[in-house]
Every structure is written in C-alpha cells, then in structure tokens.
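Undergrad: Using only what follows, build the 3D model:
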Amino acid sequence: MGGSNSRRVRRQGPVTLRDKQIPATTTDQRLLDRRGPSDWVHTDPWRVMRIQAEFVEGFGFLSELGKAVSVFGSARTKPGTPEYQKAQDIASGLVKAGYAVITGGGPGIMEAANRGAFESNGTSVGLGIELPLESGLNEYVNMGIEFRYFFVRKTVFMKYSQAFVVLPGGYGTMDELFEALTLVATGKITRFPIVLVGSEYWSGLLDWLKTTMLAEGKIGHDELALLHQADDPDEVVSIIREAHKGLSFA
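TA: The predicted model follows:
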C-alpha cells in the first residue's frame, strides 16, 4: 500500500485504529475527565469490567515469566547514542545472568533494552500503553501486551519485576522511579534493588534528596539507601545479582 508508513495508527488494547477512526482522546483521558455528557456516569460500570479484564490478561500473560528486571528510560533516546547502547548492553547482561527484561515496549531506551534482550536470545517483554503519539510495540519485543489504562500497566510492571533499572528519562520515567521507590519503602512490594544509571544525569536529583528531603526529615537514611547508582552495564547486573543472592523466585 503506497504511503503506509505515514499513516496514523492507534492501538487500543487488542483493537487497531487508523487515520480518521482514531479518537481525539485516549481511554485513560476519558476515564479521568469529569467534564462532558452525563451519560459517562451510566457507562462507568462497564469500564470496571474492561479494567478487570486488563488485570486478568496481564496477570495471565506473565504468570510463568520467572525472574525479571524492568528497564525504564526515555522514549526520545535515539539509536546510536551512548545511552541507547548502554541500555542495550545492560539488557544483554541481564539475559546472560538469567533474567527476562521488561520495558514499556516503545521506542528509545525501551527499544534498546528489548533489543539487547532479543539479540541475546532472551525473553524480551513489552508492556505497551495507548498514547496519542505512539503506535504499537517495538520490533524487538517477543512477548507483548498493550494496555488501555496506565494504572493497570504499572501494577503489572511492579508485580512481575524483581529489580528496576532506571536510565535518563522524562516525566514517565520519574513516575515509574518514584512508584517503585514508594512501594518498596512502604513494604507494598518486596525490597528489590532500584538502580539509577548515569551518575551525571541523576546527580542533581540525588543532591536534592540528600540536602532537602533527607535534611528536613521527609525521608530517612534507609529510604535514601534504596537507590543504587551505576554507570557500567556489568556493575548494574552485579548489583542486581548480589541483591538476589539466596532469594527464591519460584
């Protein structure tokens, strides 16, 4: 089909929409927006069923995954850059250490990590999300599922990950980082390692956590210690392996 590469595509769960069939808003946006016609009130119970179905599909899909590490980072990172290569190398090292690799399934750091896992003959998982400017999972995902709702997707990330690797990124990456930190710090999930990759990128945030948040008693030293730092891919894998010594993931 001529010119197919320029067509707009939207995935909504199992549904594919193109061109004029793509709605102006996303499923999450319509759920959270209180404005508009009152008939939304009468359809909310049906949304609950759809949300339940997403949880069931996600849990069933990954129930036999085994030990896995989630890799977070910017969708805007370009192939061929040092950060892209580092994410690829980290994922390759994780596969060789016996882990599956989970990402958001999109471009940038996500693609790099999926690529590293895929090219090392490992399990490369993509948990996609319906977004206005993204379409489908990257080509290096060999186990993929796409969600309508962010909160369902985030729950699946947290449930099936035994460690979190966070490369430079934007709002989405920060959201995932602090979600993991909060759940580990409050004991909602098992105390698994969280590794920040890129000391220069993360130095400002870590300084603020120490000099402001810790200094004012908003967090404790043990909570700050939940964060590990590494620049070398082998060191990232080593931190995770060391933290998992003696633990069972059966």
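Undergrad: drop to CA atoms for contacts and neighbour counts, all remaining ones
TA: Fine.
Undergrad: Please tell me how far D234 sits from G60.
TA: With distances taken as C-alpha to C-alpha, to the nearest Å, D234 is found 32 Å from G60.
Undergrad: which one of these two has more residues nearby?
TA: Regarding D234 and G60, a neighbour count based on other C-alpha atoms under 10 Å identifies D234 as having more, with 14 against 11.
Undergrad: Would you mark the buried spots in the helix or strand where M174 lies?
TA: Element membership of M174, judged by DSSP states H and E, is helix 171-185. By 16 or more other C-alpha atoms under 10 Å, the buried positions in helix 171-185 come out as 173-174, 176-177, 180-181, 184-185.
Undergrad: before we move on, what about stretch 48-65?
TA: Of the residues in stretch 48-65, those buried by neighbour count under the rule 16+ other C-alpha under 10 Å are 51, 54-55, 58, 62, 65.
Undergrad: so of those residues, which ones are in helices?
TA: Cross-referencing these against helices under DSSP state H gives 51, 54-55, 58, 62.
Undergrad: could you dump these to TSV with distance to A113?
TA: Listed next are these as TSV, based on distance: C-alpha to C-alpha, whole Å:
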residue	distance to A113
I51	28
E54	24
F55	24
G58	20
L62	18
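Undergrad: Quick check: the closest residue in space to L214 that isn't next to it in sequence vs A87, distance?
TA: Taking C-alpha to C-alpha, 6 or more residues apart in numbering as the measure, L214 lies nearest to G220, with 6.1 Å between them; neighbours along the chain are not counted. Using C-alpha to C-alpha, G220 is found at 30 Å from A87.
Undergrad: Which element, helix or strand, includes Q85?
TA: Using DSSP H and E, Q85 falls within helix 82-96.
Undergrad: tell me how far that helix is from the chain's mean position?
TA: With C-alpha atoms, centre = their mean, to the nearest Å as the basis, helix 82-96 stands 15 Å off its chain's centre.
Undergrad: could the buried residues of helix 171-185 go into a markdown table alongside distance to V156?
TA: Putting the buried residues of helix 171-185 into a markdown table (distance: C-alpha to C-alpha, whole Å) gives the following:
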| residue | distance to V156 |
| --- | --- |
| T173 | 16 |
| M174 | 17 |
| E176 | 12 |
| L177 | 15 |
| A180 | 12 |
| L181 | 16 |
| V184 | 15 |
| A185 | 18 |
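Undergrad: Following up with a second sequence; could you model it the same way so I can compare the two?
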Amino acid sequence: MRGPIQLRGELKRGTGTTDAHLLDRRGPTDWVHTDPWRVLRIQSEFVEGFGALAEVPRAVAVFGSARTPADSPEYQAAQAIGAALTRAGFAVITGGGPGIMEAANRGACEEDGLSIGLGIELPFEQSLNEWVDLGINFRYFFARKTMFVKYSQAFICLPGGFGTLDELFEALTLVQTRKITRFPIVLFGSRYWAGLVDWLRDSLLGSGKIAAGDLELLHVSDSVDEVVDIVLRAAESAAADAVGTEDQW
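TA: Coordinates of the predicted model:
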C-alpha cells in the first residue's frame, strides 16, 4: 500500500514509503511539476480565494476588454457602472487588469466602495490595476471562475474579446442548467452585442438548439441606471425567494 493506492507486482518495486520520500532530500526534483502536486496548488487557490472573499458583501462582476483605452466611451461607461453599483450598495469584482476592468474598479474606488480584482497568471505581463482594494492572483482559470460565480449576484459584460465571451457563456450555461441560482447577465452596449444577440436568436433558437426562454437570460442595455435597476430588482427577488442554508444548496 502507498497511502490509499495499492500496488502489486512490478509496480511496487522500488517505491519505498511515503515518509521515506518526504524525508529524503536526494533524488530528482521534477515531482514538483507532476499532476498530484498541482492538485495541492489548485486546492490552495480555492482555500485562499474562499478565505479572502468569504465576508465580502453582495457584489457584481464587471467584464470587458483589457485593451480599452482610458479616453474611450466604453471606459467611461464602465467607470460609471462601477460607481453606480457602489452607490447601490454592491462591491465590484473584475479580472483586476487594465481597460474595462480598471475602469470599473476605479469607479468603485472613487466612490469609497469595495473594489476587488481577481487576476490571472498569463504568458504576457499583466498586474492588478492600481484601483484594486482586495486582489487575488490565480494560476488556474477554473479556480478564478468559481470565485466570480460564487461571490457575484450579477454579471455585467461590456465590449470585450475572448475572455469576456468565455465568462459570458460560462454564466449562461450554469444558469440555464440550474447549476447556480439564476441571476441577471447584462450585455452593456447594444450596438456592440447586436450581432451576437441576432445570431443567438436566428441560428441557435431558430434551429432549436436553445429554448425561447434561454434568450430571456440575457439583458441588453445602454443605460447605467437601467443596469443597476436590473441588478437591484434581481437581488430583491432573490432575497424574497431565498430558503435554506448554503449547506443545503
């Protein structure tokens, strides 16, 4: 036996004991790059994330392109959304990077709200923006995604690229399949998202790949006030319908 693993025949030859391997400093160090070791790293990311975010007040995740310049209308809209969410009593969670993420964090920070950034290790340099009050850097996308879903009461997607689309469809899938409690998913910027919405309606719904009610999971808006109103109404509805404890979910 090697812990919970049973080895027989040739498989057990030369394996030794777990204690012996732990205490022996000789031998190769490539074990730190093996999948079992990665499991511990993954576990640590969940532990750190849950620990840091456990007492965060109700929050809304804002997504959008890291390439959005600070003088663009989209940056200004994200900043206004971050500020408006703060005034409505929500913390703001972003990916912690530049562009739209920075703008939303900045709007929350300038209104003295809680500004959260969940960063990700990338092959190109990207650090948390200066407007993040509480920041966590992740190695693994799936651990980071779990934090977004678990600690957000709504997703707001401004114009963005693959990363924004990834978060958008992840949320849509989880809500559609009832893996998570239904919460609003808002597309801000009707002109930008029009082609996607048309494709969902004409191609997916038109060919029976989704149900008519699935399109109702999405809200499209060009108004900051309307976005906040959608989030507030959903939060009030969720509070009225809430039953049981998290252990029962």
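Undergrad: just to revisit the earlier point, if you tally nearby residues, what's the number for the residue nearest to L214 of the first structure?
TA: 14.
Undergrad: To which residue of the second structure is it aligned?
TA: Mapped onto the second structure by TM-score structural alignment, G220 of the first structure lines up with A211.
Undergrad: before we move on, what about A100 of the first structure?
TA: Mapped onto the second structure by TM-score structural alignment, A100 of the first structure lines up with A91.
Undergrad: Nearest residue to its match in space, please, no chain neighbours.
TA: In space, and not counting its chain neighbours, A91 of the second structure is closest to A59: 4.3 Å by C-alpha to C-alpha, 6+ apart.
Undergrad: Isn't the one you found up against T94?
TA: No - the pair A59 of the second structure / T94 is not scored as a contact, 10.3 Å apart, by C-alpha atoms under 8 Å.
Undergrad: the more surrounded of those two?
TA: The residue with the greater number of neighbours, taking A59 of the second structure and T94 and applying other C-alpha under 10 Å, is T94; the counts read 28 against 22.
Undergrad: From L85 of the second structure, how far out is that one?
TA: Plainly put, T94 of the second structure is 13 Å away from L85 of the second structure if you go by C-alpha to C-alpha.
Undergrad: returning to what we had before: and the furthest pair within the buried residues of stretch 48-65 of the first structure?
TA: I51 and L65 (21.9 Å; C-alpha to C-alpha).
Undergrad: And the strands in the first structure?
TA: Taking DSSP state E, the strands of the first structure run over residues 9-12, 15-18, 68-72, 100-103, 124-129, 143-147, 164-166, 194-197, 227-230.
Undergrad: Distance-wise, check the residue nearest in space to the middle of the second structure relative to T173 of the second structure.
TA: Taking C-alpha atoms, centre = their mean, the centroid of the second structure lies closest to F148, which sits 2.9 Å from it. Distance check for F148 of the second structure against T173 of the second structure: by C-alpha to C-alpha, it reads 14 Å.
Undergrad: same check, this time on I210 of the second structure
TA: For I210 of the second structure, the distance to T173 of the second structure equals 11 Å [C-alpha to C-alpha].
Undergrad: returning to that earlier point: which residues sit in contact with the residue nearest to A91 of the second structure?
TA: Shown here is A59 of the second structure, whose contacts under the criterion C-alpha atoms under 8 Å, 6 or more residues apart in numbering are 90-93, 151-154.
Undergrad: can you tell me which of these lies nearest to L128 of the second structure?
TA: Using C-alpha to C-alpha, I93 comes nearest to L128 of the second structure of the contacts of A59 of the second structure, at 12.2 Å.
Undergrad: count of neighbours near that closest one?
TA: A count of neighbours around I93 of the second structure, defined by other C-alpha under 10 Å, yields 29.
Undergrad: Check K67 of the first structure too.
TA: Based on other C-alpha under 10 Å, the number of other residues close to K67 of the first structure is 16.
Undergrad: Leaving out sequence neighbours, find the closest residue to the aligned partner of it in the second structure.
TA: Under the alignment (TM-score structural alignment), K67 of the first structure pairs with R58 of the second structure. The spatial neighbour of R58 of the second structure that comes closest, neighbours along the chain excluded (C-alpha to C-alpha, 6+ apart), is F90 at 5.5 Å.
Undergrad: so how far is I81 of the second structure from the one you found?
TA: To I81 of the second structure, F90 of the second structure is 11 Å away according to C-alpha to C-alpha.
Undergrad: Identify the residues contacting L218 of the second structure.
TA: Listed by C-alpha under 8 Å, 6+ apart, the contact set of L218 of the second structure reads 184-187.
Undergrad: cutoff 10 Å now
TA: Contacts of L218 of the second structure were listed using C-alpha atoms under 10 Å, 6 or more residues apart in numbering, and they are 168, 172, 183-187, 197.
Undergrad: Tell me the one of those nearest A108 of the second structure?
TA: Checking these one by one against A108 of the second structure (C-alpha to C-alpha), the nearest turns out to be V186, at 18.3 Å.
Undergrad: Buried ones in stretch 189-203 of the second structure, by neighbour count?
TA: Within stretch 189-203 of the second structure, the residues scored as buried using 16+ other C-alpha under 10 Å are 189-190, 193, 197, 200-201.
Undergrad: looking at the second structure, where would I find the counterpart of stretch 17-35 of the first structure?
TA: Across the second structure, nothing matches stretch 17-35 of the first structure (TM-score structural alignment).
Undergrad: what do you get for stretch 171-184 of the first structure?
TA: Following TM-score structural alignment, the aligned partner range for stretch 171-184 of the first structure in the second structure is 162-175.
Undergrad: ok so, going back, and which of the buried residues of stretch 48-65 of the first structure is nearest F147 of the first structure?
TA: Sorting these by how near they are to F147 of the first structure, with C-alpha to C-alpha, puts E54 at the top with 6.9 Å.
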